[in-house]
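Undergrad: got a predicted structure plus its sequence, pasted below:
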Amino acid sequence: MGSKVKVLLSSVFKPFAVDDLYSRSDSKIELFHNQITKYQGVFSPRINYNTFGLHIIAKNIESKAVVLDYPSLPRFIEEVKKGYDYVGIGSIVQNFNKVKRMAEEVRRHSPRSKIIIGGFCTMIENIEKMLDVDYVCKGEGISFMRELLGQSPEYKFRQPEIFSYTRELLGVPLSGFDYHPFIAVGLGCPYGCDFCSPSHFFGKRHIKLLKTGKEIFDEIVKLGKRFKTTSFGLGGDDNFLADEARAEELRKIMVESGLQVKLFLFASADLVKKFGAERLVEMGVSTVWIGRESGFAPYPKNKDLDLKALVEELRRVGIKVILSSILLFDFHTKANIWEDIEDHLACSPAFSQFAFYAPLPGTPLYERMKEEGRILFSIPLEDWHIFGKPWYIHPEFSLEEAKAVQDRAYLEDFYRLGPSIVRLIRDEVIGYLNMRQSSNQYLRERAEFYAKDFPLYRAILRGCLYLVRRKEQKEFIKEVISLLEQAIGKTRIWEKISGLGLYGFGRLREFRTRFFSDTIQPKTRISYYNW
């Protein structure tokens, strides 16, 4: 098909996080506020993302394409009426009814358009019989769309502009000021854990979109100039270190160039341990997401590993850890589940996730629980999210008991370990103190790179100190302030005044949340490719 073909790719419509036919108030479209800093209130960073997958596809087909991020339903209909040849809708399982409504609107307002659905919602059993659509794209979408459009399967991957943007921090509006690009480096993970939707969605393959460290480095340089930032996410790839040669090439180029950046990536604990903390920091890694899962679970990636020691090793070079644990494995009882949670808390990660063991369509776990008759199909798909109540029968916990355990785990993390933003600062200061006199020149430069943010951190810590209400949290923040002052000197008067300003913004956000809502809807954006 030639360039005359026009393609519309859209996310599902907003509003999100409201209780209606299509959504639930406890299912926010925010990675941090929904599942990592879930109960941290004003201390939770409010961050939105554009729809990575749709932009990646649009950038890598030859036809004219439009990507519509988070439209309202009327805005989606308005765009559909322009008469596209293909309308693609990307979605997760929980937004099934939104996809259904959107497909109906396409048929009503542009009957000649062919409808494509993609994303994790395509793993729902018999979805092609449940929706009036023409094509179902399961797995990697670029190849699917190029084949559908009659384009060559051979192509050079092109990086779209995908990013996160911070809406609020401590109640301070930041829209338009804090954009962080993500670099699509790959897809999937070869480990194939029984619960992992991304791994099985991509057929337990590790698909490399950027195949060399040099390609990744070039994107870092380009996007750093474009967004005027040194902070990047390496997205899509659920186990970046699975390609050790690519990671090592990136590390060598980083060291040779002297470039200092803050990279976020996903990696399994075994590969993090093998690669080593010092090599990771030389690669520019600032934050790593590690799946702890459970101290009782027999996943090979965590076998014989001391996660507490690993997190501490990473902290010594300023690398923050998002540590993810799973609740409600079949072996969890009311006694040992807290042993598992306490083991997680003992690691004192910068960020924590406590997710339910989730039998989502397309995973071996789903097939097993379905065969055992444990999945509660009477529960709507909108409620099949891992940060509310489970949708399956557990041998020990009722649905309400399960939710109470998850809620308490998050609260214990917040109350006992302190706000994650303070833990982040703690870890960078510890890294600075350990690296500033290192025999490794790159690590000494890394320490000074971290120190550039320390004056701002002093003001943030003061604001946090004024905002927290619990004694143990105040004591923790005072310890971090003392550690920071050990590194760069006493807090200045203007930083204390700035802290009071943050206190005011924070209390105002708490007021709005209490009497109105803490929901922040993502922005609607439209992007054009090949026009």
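TA: That came through, no problem.
Undergrad: use CA for all of it now, contacts and neighbours both
TA: Will do.
Undergrad: A strand includes V281, no?
TA: No. With DSSP: H, G, I helix; E, B strand; the rest coil as the criterion, V281 is helix rather than part of a strand.
Undergrad: now do the contacts for it.
TA: With contact taken as CA atoms under 8 Å, 6 or more residues apart in numbering, V281 is in contact with 317, 319, 443.
Undergrad: try it again with 10 Å
TA: 251, 254-255, 260-263, 287, 314, 317-319, 442-443, 446 (CA atoms under 10 Å, 6 or more residues apart in numbering).
Undergrad: again, but for I421
TA: So I421 contacts 37, 40, 43-45, 169-170, 350-351, 457, 460-461, 464 (CA under 10 Å, 6+ apart).
Undergrad: of those residues, closest to I425?
TA: Relative to I425, the closest of those is Y457; by CA to CA it sits at 6.9 Å.
Undergrad: could you find the closest non-adjacent residue to that closest one?
TA: I425 (6.9 Å; CA to CA, 6 or more residues apart in numbering).
Undergrad: that neighbour: neighbour count?
TA: 25 (other CA atoms under 10 Å).
Undergrad: confirm that it sits in a helix.
TA: Yes. Remark: I425 belongs to a helix, assigned using three-state DSSP.
Undergrad: next one: it from L483, what distance?
TA: Look at I425 and L483: by CA to CA, to the nearest Å, they are 10 Å apart.
Undergrad: comparison target, given below:
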Amino acid sequence: MTKKLLLSSVFGPFGVDDAFGHKENLMELFHNQVTKAQGIASLRFHHRSFGLYFLAENVRAPVTVLDFPSRNDFERELKRQRYDAVGISFIVPNFLKAKEMARLVRQHQPEAQILLGGHGAAIEGIENLIDCDHVVRGEGIRWLRQYLGEDPHAPIHHPTLISAEHKRLFGIPTPGACGLLVPGVGCVNGCRFCATSHFFGRTYTPFFASGHALFEQLCRMSNELGTQEFFVMDENFLKDKTRAQELLSCMEENHRPFSFAVFSSAETIEAFGVENLARLGVFFLWIGAESKHETYDKNKGRNLQALIRNLRDHGIAVLVSGILFLEHHRPDTISQDIDYLIDLQGVFTQFMMFTPLPGTQLYKQYKRQNRIDFDLPFEQWHGQHLLNFHHPHFTRAQATQWLQEAFQQEFDRNSSSVYRMTETYLRGYETLASLGNRDPWLRHRSHQMLDRAQELRILLPTLRHFAHDELERARINTLEARFDATLGSLDPTSRALQLAAFGIANAHALRCRFRRDLDQPRFSRTRYRWPSPMHRWQQSLESLAAGLRKPSEQPIG
């Protein structure tokens, strides 16, 4: 008999103080970890729980996916449909939510098996902390297929998904869909603090072996979604240089100019080349700078400031990620690292607390040294409020204050990320337009960059009105003059859009004066391979008819 599966993310609400979580754990990546000090100028959007959809797409069994349900939504589903197994995906800070969901499964469907997955499954002894039947660590598609008695080595089918939804700037909905591409999972760099690398065994598992296969997948998703823009969820997509170059060749030969947001490292960027990144259509890049003094092989001996400047010159908005409260950090040295990260002049800067997470080398080391603070509940192990280990030079309260001040200093000195992103895309247009004089492909890339710059240009009056300080206001005025000199004045339609955007932003700012600007991700229920209602009625009638037959009329065999 075919097993029926329920796969679910943990329940909301998020970012509130309740029995299951804290207000600091927002379900918005940038607003929680990157632009959190930038107020109304913070970038706002939500991501789906992508792994659940990959699992559902790659088995033959009937599956229901609940993404960001409420507790009542989850309980209602348990009451309305019987399942053979319930999978719960969670991260460490959502431990209590996963535990409560497992309790609800045992209460309403005691015969169903409970499967725990996601990064929370790395918690030591999780099978004794949460009532469950199986704990799934690492890449879960092959495990789930084997659990269901299916071929674990069958080809992996990539679902068509939107990367981000409910995208807003200043409360203004931002246009355009961005698809999701997952070329593979894991990372071979194996940085000692990286939960993702360790979760996948410090190896890389490709879902696509060649650039040609990636290209075909991109064409299919582009046609379905009506977009050429994709977020590449891969720890170091360009590490396989041959695959990336083959993808670029396919794009150029078939004139399909897809654009990408990617993760990468300094070593990989230098090997691939910044101009090649522009040719590939990279418009956003997340790079781990980590620390000036604690360098990893990926950064060793490289001038990150010059590299980031070059990337921005080519229209690539760089997110610089850094770590605070490393072993060598004292009040003087942590100040040096904060200055170093700010002076890299990224478009975005992420400051994360050094956090030994279960499964990592760092966790094992700190546990041996008895440095982990197990009195701090898992709900606080998210790296944006309290240290989860004993640091010799910072108390919990001091660490929280330093983190807040780092974000504030970055905003004070570099102005809003929206301003920086707008300036970067204009700068990229100027560079690519010059290179495009001798290269038709880069000429087309310059037109794409121009479209990005012109979209954000609409926000300049709003940016100026809500400017953080006089320094940012002066920078915006200079940027507007550059736009006028380079591209001429805006047409009447664009000016009308500027007025509309300004009005929406002011209305949003007024609402935020009276209530907390807290967005909850949208709940969705997706069913895979379930019989249609008509088919279920037919099955019910056939079962009823079979029950009414005389014994001699029962089918044989």
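TA: On my side now, so go ahead. Bear in mind the structure is a predicted one, so any value in this text is a computation, not a measurement.
Undergrad: and the residue nearest to Y457 of the first structure, what does it touch?
TA: 318, 320, 350, 431, 450, 453-454, 457-458, 460-461, 480-481, 483-484.
Undergrad: now, these that are in helices?
TA: 431, 450, 454, 457-458, 460-461, 480-481, 483-484 (DSSP state H).
Undergrad: that older thread, can I get the buried part of the contacts of I425 of the first structure as one PyMOL selection?
TA: Buried members of these, defined by 16 or more other CA atoms under 10 Å, are picked up in PyMOL with:
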select buried, resi 318+320+350+431+450+454+457+458+460+461+480+481+483+484
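Undergrad: turn the buried ones among the contacts of V281 of the first structure into a named PyMOL selection, would you?
TA: Buried subset of the contacts of V281 of the first structure, written as a PyMOL selection, criterion 16+ other CA under 10 Å:
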select buried, resi 251+254+255+260+261+262+263+287+314+317+318+319+442+443+446
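Undergrad: reformat the ones in helices among the contacts of I425 of the first structure as a markdown table; add distance to I341 of the first structure.
TA: A markdown table is the format used below for these (distance: CA to CA, whole Å):
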| residue | distance to I341 of the first structure |
| --- | --- |
| G431 | 26 |
| Y450 | 31 |
| F454 | 32 |
| Y457 | 30 |
| R458 | 31 |
| I460 | 29 |
| L461 | 27 |
| V480 | 24 |
| I481 | 28 |
| L483 | 28 |
| L484 | 29 |
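Undergrad: so which of these comes closest to R492 of the first structure?
TA: R458 (8.4 Å).
Undergrad: any idea how far K138 of the first structure is from the closest one?
TA: 48 Å.
Undergrad: any idea how far the counterpart of S286 of the first structure in the second structure lies from L129 of the second structure?
TA: Here S286 of the first structure is matched to F283 in the second structure, going by TM-score structural alignment. Separation of F283 of the second structure from L129 of the second structure (CA to CA): 43 Å.
Undergrad: between these two, which one's more packed in?
TA: Higher neighbour count among F283 of the second structure and L129: F283, with 25 against 12, using other CA under 10 Å.
Undergrad: so the more buried one, which state does it fall into?
TA: Applying three-state DSSP: F283 of the second structure is strand.
Undergrad: swap in T349 of the second structure?
TA: T349 of the second structure is classified as strand under three-state DSSP.
Undergrad: before we move on, the earlier item: who's in contact with the residue nearest to the match of S286 of the first structure when sequence neighbours are not counted?
TA: The shortest distance from F283 of the second structure to any non-neighbouring residue, by CA to CA, 6+ apart, is to I316 (4.4 Å). By CA under 10 Å, 6+ apart, the residues touching I316 of the second structure are 261, 274, 277-278, 281-286, 308-310, 346-347, 421, 424-425, 427-428, 449.
Undergrad: of the ones in helices among the contacts of I425 of the first structure, which is the nearest to V80 of the first structure?
TA: Taking those together and measuring to V80 of the first structure by CA to CA, the closest member is I460, at 45.2 Å.
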